[in-house]
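Trainee: just coords:
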């Protein structure tokens, strides 16, 4: 039982010491999500322009 309590305390102490690592990961995820949103928006605009141009060509 003492082993498990010592292990749990050790893990909790490590988590408390490395608090900034998690915050940095959250910031990185927000930046990545924003960049993905911009990329999807640009891709949607380009696709719409290509389809519009393709539909305007008369055969």
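Mentor: Perfect, I can see it now. Keep in mind the model is a prediction, meaning the values are calculated, not measured.
Trainee: contacts and neighbour counts: CA atoms only from here.
Mentor: Noted.
Trainee: From the structure, what's the count of residues near residue 46?
Mentor: 12 (other C-alpha atoms under 10 Å).
Trainee: Tell me which other helices or strands the longest helix seen in the chain touches.
Mentor: Using DSSP state H to assign secondary structure, the helix with the most residues in the chain is helix 19-56. Helix 19-56 sits against no helix or strand, with contacts defined as 3 or more C-alpha pairs under 8 Å, 6 or more residues apart in numbering; DSSP states H and E.
Trainee: try this one next to it:
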């Protein structure tokens, strides 16, 4: 092997080992995902409620006769 790239290959080996460890460690990921998804759904429901209220209020102001 080329002596100039040995430090680079050693560094790459360490990086691969570290990434493998991160990929395999999925503790708490599903819980975190569920909580974030629930918060986003709640926020979406609130926003839809606000928009629906504003649209309904504006529709009531339309004079049809």
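Mentor: Right, received. Where do you want to start? Keep in mind that what you see is a predicted model, and the values were worked out from it rather than measured.
Trainee: quick one on the thing from earlier: now the longest helix of the first structure, how far from the centre of its chain.
Mentor: 11 Å (C-alpha atoms, centre = their mean, to the nearest Å).
Trainee: How about stretch 9-19 of the second structure?
Mentor: 27 Å.
Trainee: and if you look at stretch 7-21 of the second structure?
Mentor: On C-alpha atoms, centre = their mean, the centre of stretch 7-21 of the second structure falls 27 Å from the chain's centre.
Trainee: Then stretch 11-29 of the second structure?
Mentor: 20 Å.
Trainee: Only the buried residues of that stretch, if you could.
Mentor: Judged by neighbour count using 16 or more other C-alpha atoms under 10 Å, stretch 11-29 of the second structure contains no buried positions.
Trainee: Residue in the first structure paired with residue 28 of the second structure?
Mentor: Residue 28 of the second structure maps onto residue 18 in the first structure when the alignment is built from TM-score structural alignment.
Trainee: One more: residue 14 of the second structure?
Mentor: Counting by TM-score structural alignment, the partner of residue 14 of the second structure is residue 3.
Trainee: Quick check: residue 35 of the first structure vs residue 42 of the first structure, distance?
Mentor: 11 Å (C-alpha to C-alpha, to the nearest Å).
Trainee: swap that for residue 54 of the first structure, sorry
Mentor: From residue 54 of the first structure to residue 42 of the first structure the distance is 18 Å (C-alpha to C-alpha).
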